[in-house]
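S.K.: Structure of the sequence below:
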Amino acid sequence: MTELGTTLAASPLFGMIRDGGWTMWLIAALSVITLAVVLWKLWSLWRLGVWGGSHSRRAIRLWGDGQRRAAMDAVRGRPSARARVAQAAIGTSLDPRFDDAAAREETARVARQALYRSRTGLRALELIATIAPLLGLLGTVLGMISAFQVLQSSGNQADPADLAGGIWVALLTTAAGMAVAIPAGVALSWFESIADRLQSDLEDLATRIFVAGQEPARPRLFEAAE
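M.R.: Predicted structure coming up:
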């Protein structure tokens, strides 16, 4: 552990964080949080099945062909968001206790839960993308104040090299804040696009099931004559 600590202390990254002051430590913590949120969000969306949809598409085909029970069996017990919404729409359409309005409301409730799960954690990324550059700017301002205080106290004997070094350290926090905010903003935009796509798919899925459920079953072509 001692050798590891010595290696970390001697690394350039650790040196930049140490020289940048307390704002650099906060920005470093935000970078770790950003990575954790992105990895957790990828895992959460994978569990939600946002990149799937084969079972729900098969259920729609069966439902449109009039195979009601087969359509229900295609999505029964599936964990993905699309399958759960399809199961809710088909199940309430087959249940005589639900009229059309109640069936749509129950399906909308299930869809809202799925959409809420798809957007969980996005506020954290939005907050990081907002405050990381502000923390960097704050660190730069504080560093510049310290640098000019040294210049004022030194008077005519001020060393330009020391002043330039202080300004360089101060500007480092702005660069670090932007380095954290940019990936967080990109990840936020990507996750929002996934949630928007999921919302569109769920609306289309439920509408197709309810519209097809109101139509009589289509006769099969070339049906054998009795």
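S.K.: rest of the way, CA atoms for contacts and neighbours
M.R.: Noted.
S.K.: and the residue most central in space within the chain, what is it in contact with?
M.R.: Nearest to the mean C-alpha position of the chain, by C-alpha atoms, centre = their mean, lies residue 191 at 3.8 Å. Contacts for residue 191 (C-alpha atoms under 8 Å, 6 or more residues apart in numbering) come out as 119, 122.
S.K.: Alongside the first, I'd like the structure of this one:
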Amino acid sequence: MDNSAQQQIIGFLQVGGPVVWILMGFSVVALTIVLMKLWQFASIRAESRNTVDIALIAWRNNNAVEALELLDEKRPVDFLVGFSIRSLQVANMDVALIREEVERLAMSKLNQLRSYLRPLEIIASLSPLLGLLGTVLGMITAFQQMEGAGNQVDPSVLSGGIWQALLTTAVGLAVAIPVVTMHSWLERKVERISNLINDAVTQVFTCEEAERLVTKAAKEVLHAA
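M.R.: Next up is the predicted model:
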């Protein structure tokens, strides 16, 4: 970036005043959150279900050991499928309790994926409002200068005050639009992961192997009684 561009940016910040500085701070925070969330989703590959599909095939073929070995439990879907399979293999655990615990763990995993999305939503909502506030304050200042000039009003002074006032609205929208887009995209990713979890865990509980283990557990409970 050359000196003229830097001076222009500094000039915009000075003209916009504290509102533009606050919006710039919002943009830095939003960018940090987006990069962090992208790294989080990329590192765990939460939407990938290749290993889950292969593991479910092994589970349906009554091969729980192979199914567990195939799962990569750093991923939330794999972890919950593995937890469900291991829990069903424990003879003294009730299926309803297993489902409740899986639901609790699923909510915990989804909340981790939703972390810091709320601040993005707040930034997206506040940025255009702050920009509008800066514009209103700038317009008030421009009209005060116009009033003070009396009959000697210079149109260039008024137009200069107006464009300076509108600058904050433009900055507010420039911050809000990409933040809204990224927030919606990240929320949609979490929704897809939630649907994947629901689908995969349901397949664990509805296959014949699960029914066999549940029946076996019920017989062992009756025998113990």
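S.K.: any idea what the residue nearest to the centre of the first structure aligns with in the second structure?
M.R.: The alignment partner of residue 191 of the first structure in the second structure, by TM-score structural alignment, is residue 186.
S.K.: Could you do residue 201 of the first structure as well?
M.R.: Using TM-score structural alignment, residue 201 of the first structure pairs with residue 196 in the second structure.
S.K.: quick one, what contacts that match?
M.R.: 47, 77.
S.K.: Can you tell me the element it falls in?
M.R.: Residue 196 of the second structure belongs to helix 155-206 when assigned by DSSP states H and E.
S.K.: Now the element after that helix, going C-ward?
M.R.: Assigned by DSSP H and E, the successor of helix 155-206 of the second structure is helix 208-224.
S.K.: Please name every helix or strand in contact with that next one.
M.R.: On a contact count with 3 or more C-alpha pairs under 8 Å, 6 or more residues apart in numbering; DSSP states H and E, helix 208-224 of the second structure meets helix 50-60, helix 76-89.
S.K.: Need the winner for burial among those helices.
M.R.: Of all these, helix 76-89 has the most neighbours on average by mean count of other C-alpha atoms under 10 Å, namely a mean of 22.
S.K.: Tell me the helices and strands packed up against it.
M.R.: helix 50-60, helix 64-70, helix 95-114, helix 155-206, helix 208-224.
S.K.: Out of those, which is closest to residue 35 of the second structure?
M.R.: Closest to residue 35 of the second structure of these is helix 155-206 (C-alpha to C-alpha; 10.4 Å).
S.K.: Residue 12 of the first structure and residue 32 of the first structure, how far apart?
M.R.: In this view, residue 12 of the first structure and residue 32 of the first structure are 18 Å apart by C-alpha to C-alpha, to the nearest Å.
S.K.: again with residue 107 of the first structure
M.R.: 38 Å.
S.K.: Please apply the same query to residue 74 of the first structure.
M.R.: Distance from residue 74 of the first structure to residue 32 of the first structure, by C-alpha to C-alpha: 41 Å.
S.K.: okay, the two: which has more neighbours?
M.R.: Between residue 74 of the first structure and residue 32, counting by other C-alpha atoms under 10 Å, residue 74 is the more crowded of the two (20 against 11).
S.K.: which residues touch the aligned partner of the more buried one in the second structure?
M.R.: Matched to the second structure by TM-score structural alignment, residue 74 of the first structure sits across from residue 70. Contact analysis of residue 70 of the second structure by C-alpha under 8 Å, 6+ apart lists 51, 52, 54, 55.
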